[in-house]
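Engineer: Here is a sequence with its predicted model. Questions after.
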Amino acid sequence: MIVVSAASGAFGRLVVDRLLERCPADLVTAAVRDPGKAADLAARGVRVRPGDYDVPKTLRTVFEGADRLLLISSPELDPARRAAQHRAAVDAAVDAGVGSIVYTSFLGAGTQSDGVTAAHHATERGLHRHFAGPSRSAGYGSFVLPTKNESADLICHRRLCSQSAPCSAARTSK
């Protein structure tokens, strides 16, 4: 199962649309703050579940059983609050046993920890702490994307729908 966080936002919807071109809808779960705002996704067969960055319990529940997670960064502007939201999401994903996380970061966040990159830097460090090194579980991994402007095609096809994913038999649409 693939979970897309913040799936009712503009970027999340773009990714879900691209996933549905490649994967059966029952393999896609949309984590959203307000499931009512994603009724159109549910009508297309996508599982829509509550997943609020400020309510970690909802994140753990929606991430349960996920092979892969696209963690779309929070729109929160306060770096401390955004970092806390991302930390809660990463912790919930680890607790739920998610195999891989793709995270929409910010250019330069891997090396800079101030200003606009602060929360993204902290999130990348948290991902690497959980998924790197000799103590990591087999099958775990993380990918950090440089910007939200990465194409949905790259995220969906090369990252979330890899050869080992259950949706590797890409569907063609005409």
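Structural biologist: Alright, I've got the coordinates.
Engineer: alpha carbons only for contacts and neighbour counts from here, please
Structural biologist: Noted.
Engineer: which residues does residue 108 contact?
Structural biologist: Residues in contact with residue 108 (CA atoms under 8 Å, 6 or more residues apart in numbering) are 117, 146.
Engineer: could you pull out the strands for the chain?
Structural biologist: 2-5, 28-32, 47-50, 68-71, 100-104, 141-145 (DSSP state E).
Engineer: Residue 121 is nearest to which of those strands?
Structural biologist: strand 141-145 (10.4 Å; CA to CA).
Engineer: how about that closest one: buried residues?
Structural biologist: Going by neighbour count (16 or more other CA atoms under 10 Å), the buried part of strand 141-145 is 141, 142, 143, 144, 145.
Engineer: so the third one sits right up against residue 105, yeah?
Structural biologist: It refers to residue 143. No. With contact defined as CA atoms under 8 Å, residue 143 does not count as touching residue 105 (9.8 Å).
Engineer: what's the spacing between the residue nearest the centre of the chain and residue 28?
Structural biologist: Centroid check for the chain by CA atoms, centre = their mean gives residue 70 as the closest residue, at 1.8 Å. Residue 70 sits 11 Å away from residue 28, going by CA to CA, to the nearest Å.
Engineer: list residues touching both of these two?
Structural biologist: In contact with both residue 70 and residue 28: 2, 3, 4, using CA under 8 Å, 6+ apart.
Engineer: which residues sit in contact with the first one?
Structural biologist: For residue 2, the contact set (CA under 8 Å, 6+ apart) comprises 27, 28, 29, 66, 67, 68, 69, 70, 160.
Engineer: ok, how many other residues are close to the closest residue to the first one other than its chain neighbours?
Structural biologist: Spelled out, that is residue 27. With CA to CA, 6 or more residues apart in numbering as the criterion, residue 27 has its nearest non-adjacent residue at 4.7 Å, and that residue is residue 1. By other CA atoms under 10 Å, the residues close to residue 1 number 20.
Engineer: second one coming, line it up with the first:
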Amino acid sequence: MASFQNGPFIVTGASGQLGRQVIDQLIEAGAGPIIAVTRNADKLAEFRDKGVDVRQGDFNAPETLGPAIAGGKRILIISTDDLEPGKRLAAHSNAITAAREAGIDHIVYTSLASPVPESPITFSKDHQNTEKLIGCCHVNLSAIGEGIALVGSGDVRSRFPDIKCLQPMEADG
């Protein structure tokens, strides 16, 4: 197995359309082990039958995330679809904090193609701030926006030279 296929891989939002497609592709590629995280684990019984470790976890219930991602090495954080101001960023922050505490060394995040302050997209700032939070984790980031790879396996802090880490992320010293 190629080194890029060394898991365990964690896929969040696993019962959604993108999450299911990613898991199918990981299985097809022979990558693993795979941990599928979803709010309702019963929705993923077919993956359990294929050897996927299905776990319950909810970005809005941070106490569920540590056990859900324990033992993982790389994580795909699929952005939530909450459009209420602040809720998406709070949920993403919970997931990033759990990943940091679990020792995850690579985060793949579904962002926007250009999450900049002047974007006309109302939730662009949530994606920009999520990328900043990931940058504070001192892990590798791959951000994917609208099907376009934006940052390949690099340090996101170089994209945000004015980054100021928010609590509890700045504890890395």
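Structural biologist: That came through fine. Everything quoted here is computed from the prediction, not taken from an experiment.
Engineer: Superposed, how do the two chains score by TM?
Structural biologist: TM-score of the superposed chains, computed with TM-score structural alignment, normalised by the length of structure 2, equals 0.76; 142 aligned residues with a CA RMSD of 1.9 Å.
Engineer: rewinding a little: would you mind finding the match for the residue nearest to the centre of structure 1 in structure 2?
Structural biologist: In structure 2, the residue paired with residue 70 of structure 1 is residue 76, using TM-score structural alignment.
Engineer: which residues does its match contact?
Structural biologist: The contact partners of residue 76 of structure 2, taken as CA under 8 Å, 6+ apart, are 9, 10, 11, 12, 107, 108, 109, 110.
Engineer: Tell me which two in these are the farthest apart.
Structural biologist: Checking these with CA to CA, the most distant pair is 9 and 110, at 15.5 Å.
Engineer: quick check: the lengthiest helix in structure 2 aligns to which part of structure 1?
Structural biologist: Counting by DSSP state H, the longest helix found in structure 2 is helix 87-102. Aligned by TM-score structural alignment, helix 87-102 of structure 2 corresponds to residues 81-96 of structure 1.
Engineer: Off-centre distance for that stretch?
Structural biologist: 11 Å (CA atoms, centre = their mean, to the nearest Å).
Engineer: Quick check: residue 34 of structure 2 vs residue 15 of structure 2, distance?
Structural biologist: Residue 34 of structure 2 is 14 Å from residue 15 of structure 2, by CA to CA.
Engineer: ignore the last one, residue 50 of structure 2
Structural biologist: Per CA to CA, residue 50 of structure 2 is found 15 Å from residue 15 of structure 2.
Engineer: Show me which of these two is the more surrounded one.
Structural biologist: Using other CA under 10 Å as the criterion, residue 50 of structure 2 and residue 15 rank with residue 15 on top: 21 against 10.
Engineer: Am I right that the more buried one is in contact with residue 44?
Structural biologist: Yes. If you go by CA under 8 Å, residue 15 of structure 2 and residue 44 touch, sitting 6.4 Å apart.
Engineer: Pipe the buried residues of strand 141-145 of structure 1 into JSON lines and attach distance to residue 17 of structure 1 per row.
Structural biologist: Output for those, formatted as JSON lines (distance: CA to CA, whole Å):
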{"residue": "141", "distance to residue 17 of structure 1": "24"}
{"residue": "142", "distance to residue 17 of structure 1": "23"}
{"residue": "143", "distance to residue 17 of structure 1": "21"}
{"residue": "144", "distance to residue 17 of structure 1": "21"}
{"residue": "145", "distance to residue 17 of structure 1": "19"}
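Engineer: wait, which of those residues is closest to residue 111 of structure 1?
Structural biologist: Nearest to residue 111 of structure 1 among the buried residues of strand 141-145 of structure 1, with distances taken as CA to CA, is residue 144, at 12.7 Å.
Engineer: Which residues are in contact with the closest one?
Structural biologist: 102, 103, 104, 105, 124.
Engineer: Tell me, how many residues neighbour the third one?
Structural biologist: Residues near residue 104 of structure 1, counting by other CA under 10 Å, number 22.
Engineer: what do you get for the last one?
Structural biologist: A count of nearby residues for residue 124 of structure 1, using other CA under 10 Å, gives 24.
Engineer: how close does it sit to residue 112 of structure 1?
Structural biologist: Taking CA to CA, one finds residue 124 of structure 1 at 11 Å from residue 112 of structure 1.
Engineer: buried set for the longest helix of structure 2?
Structural biologist: 88-89, 91-100, 102.
Engineer: how much does it stray from structure 1?
Structural biologist: Superposed on structure 1, helix 87-102 of structure 2 shows a mean distance of 0.3 Å to its aligned residues (mean CA distance after the TM-score superposition for structure 1).
Engineer: Show me what that helix is packed up against.
Structural biologist: helix 65-69, helix 124-135 (3 or more CA pairs under 8 Å, 6 or more residues apart in numbering; DSSP states H and E).
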